[in-house]
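Chemist: Starting from these lines, generate the structure:
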Amino acid sequence: MGEAMGPVDWFGVVLAVIAAMAVAAIWYKTFSRPLAMSAGPGGLEVRRRPLRTIAATIGLIIPPAILLGHMFARLSDPSKWWLYPMMSGGVALFFVIPALWTNYLHQRNPRAIALIDAGYWLCAYLAMGLVFFLRA
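Modeler: Modelled structure (predicted):
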């Protein structure tokens, strides 16, 4: 996989996934009450299998971490620190959040839930970008 893709900082990918999961733990602990209130009665059911949810979340965060690792490994001048938040935040702001928001509009989810989730993804991508910057 590494040969076909080109360079990737694989240890950075692992650290980026850990960073995104740490942001998730803090973010969703902080916003658990507003999320529950926005969803209304019966809107957010309590997860019966939290380990399954965590494992699935890790699995879903690995591909974007690999993509960021690949993008940052190809920077011609890694000393340009602003490229890390610009690229990682840009992916969140211009790809992830619009896709998420489109789904929420069609599902008619409350705006508060969309804002909380959008904030998470922006912070998660910025955290992953920070990891790759610190490893450059």
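
Chemist: going forward, measure contacts and count neighbours with C-alpha atoms only.
Modeler: OK.

Chemist: and Leu51, how many neighbours does it have?
Modeler: By other Cα atoms under 10 Å, 10 other residues sit near Leu51.

Chemist: The one 5 residues further on too?
Modeler: By the other Cα under 10 Å criterion, the neighbourhood of Ala56 contains 11 residues.

Chemist: This protein: helices as residue ranges?
Modeler: Along the chain, counting by DSSP state H, helices occupy 2-5, 10-30, 32-39, 50-73, 83-91, 97-107, 111-135.

Chemist: Which positions within the last one qualify as buried?
Modeler: In terms of neighbour count (16 or more other Cα atoms under 10 Å), helix 111-135 has its buried residues at 113-114, 116-118, 120-133.

Chemist: With the fifth one instead?
Modeler: Neighbour-count burial for helix 83-91 flags 83-85, 87-91 (criterion: 16+ other Cα under 10 Å).

Chemist: what's the closest of those to Ser32?
Modeler: Nearest to Ser32 out of the buried residues of helix 83-91 is Gly89 (Cα to Cα; 23.7 Å).

Chemist: and for comparison, fold this next one:
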Amino acid sequence: MLEVNWLAIVLAALAGFVVGGIWYGPVMGKKWMGAVGLTEEQVKDGKMGMIYGGAFLFSLVASWTLAHTFASYASYGAELSVFAKVMTAFGAALGFIVPAIGTNYLFSQKGKTLFFIDAGYWLLFYIAMGLVHAYMP
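Modeler: This is a model prediction of the structure:
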């Protein structure tokens, strides 16, 4: 079994969560609400405990997967630099997450604005997680 740094996993998930709070709050919040067709009242009326709790659990899964990936590389003797870890995280988002949401948005006929807002978030989310995992191996 590969050893992972559980504190780094939690902190990286939190870092991604903080990025989301900033991105979908003051940076892109109003544009995002317009792109998904929600009002501030509708957002506030949502089941925030379930939404935030579920989102954090998904963030933990993503962070654990990234930690496991780095531990797998290390088990074969690879010593990745901070830059390599951040670029690996960014590449995972750019190569897997962005195309997946892009495909979903094409078939659900969502607008380009929503795609770019969400794609930008996921790129930043994974960069933040990559930084935490890079500095807390």
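
Chemist: Give me the TM-score for this pair.
Modeler: The TM-score (TM-score structural alignment, normalised by the length of the first structure) is 0.87; 128 aligned residues with a Cα RMSD of 1.3 Å.

Chemist: ok so, going back, closest to Trp27 of the first structure out of the buried residues of helix 83-91 of the first structure?
Modeler: Taking Cα to Cα as the measure, Trp27 of the first structure sits nearest to Gly89 out of the buried residues of helix 83-91 of the first structure, at 16.8 Å.

Chemist: List the contacts of the residue nearest to that closest one when sequence neighbours are not counted.
Modeler: With Cα to Cα, 6 or more residues apart in numbering as the criterion, Gly89 of the first structure has its nearest non-adjacent residue at 5.5 Å, and that residue is Leu126. The neighbourhood of Leu126 of the first structure, defined by Cα atoms under 8 Å, 6 or more residues apart in numbering, consists of 84-85, 88-89.

Chemist: Which of those residues are retained in the second structure?
Modeler: Contacts conserved in the second structure for those, counting by both residues aligned by TM-score structural alignment, their matches' Cα atoms under 8 Å: 85, 88-89.

Chemist: for those residues, which one is nearest Tyr104 of the first structure?
Modeler: When those are compared for distance to Tyr104 of the first structure (Cα to Cα), Gly89 wins out at 20.4 Å.

Chemist: ok, that closest one - contacts?
Modeler: Counting by Cα under 8 Å, 6+ apart, Gly89 of the first structure has contacts 122, 125-126, 129.

Chemist: and which of these is nearest Phe72 of the first structure?
Modeler: Looking across the contacts of Gly89 of the first structure and measuring by Cα to Cα, the closest to Phe72 of the first structure is Gly129, at 8.4 Å.

Chemist: Quick check: the closest one touching Ser88?
Modeler: Yes: in this structure, Gly129 of the first structure is within contact of Ser88 by Cα atoms under 8 Å, at 5.3 Å.

Chemist: Find the residues that touch each one of these two.
Modeler: Going by Cα under 8 Å, 6+ apart, residues that sit against Gly129 of the first structure and also against Ser88 are Leu68.

Chemist: Would you quantify the distance from the nearest residue to Val91 of the first structure once chain neighbours are set aside to Ala118 of the first structure?
Modeler: Distances taken as Cα to Cα, 6+ apart put Tyr125 closest to Val91 of the first structure, at 7.7 Å, once the chain neighbours are dropped. Distance, Tyr125 of the first structure to Ala118 of the first structure, using Cα to Cα, to the nearest Å: 11 Å.

Chemist: can the buried residues of helix 83-91 of the first structure go into CSV with extra columns for distance to Leu15 of the first structure?
Modeler: Shown next, in CSV, are the buried residues of helix 83-91 of the first structure (distance: Cα to Cα, whole Å):
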residue, distance to Leu15 of the first structure
Leu83, 19
Tyr84, 15
Pro85, 16
Met87, 18
Ser88, 15
Gly89, 17
Gly90, 20
Val91, 19
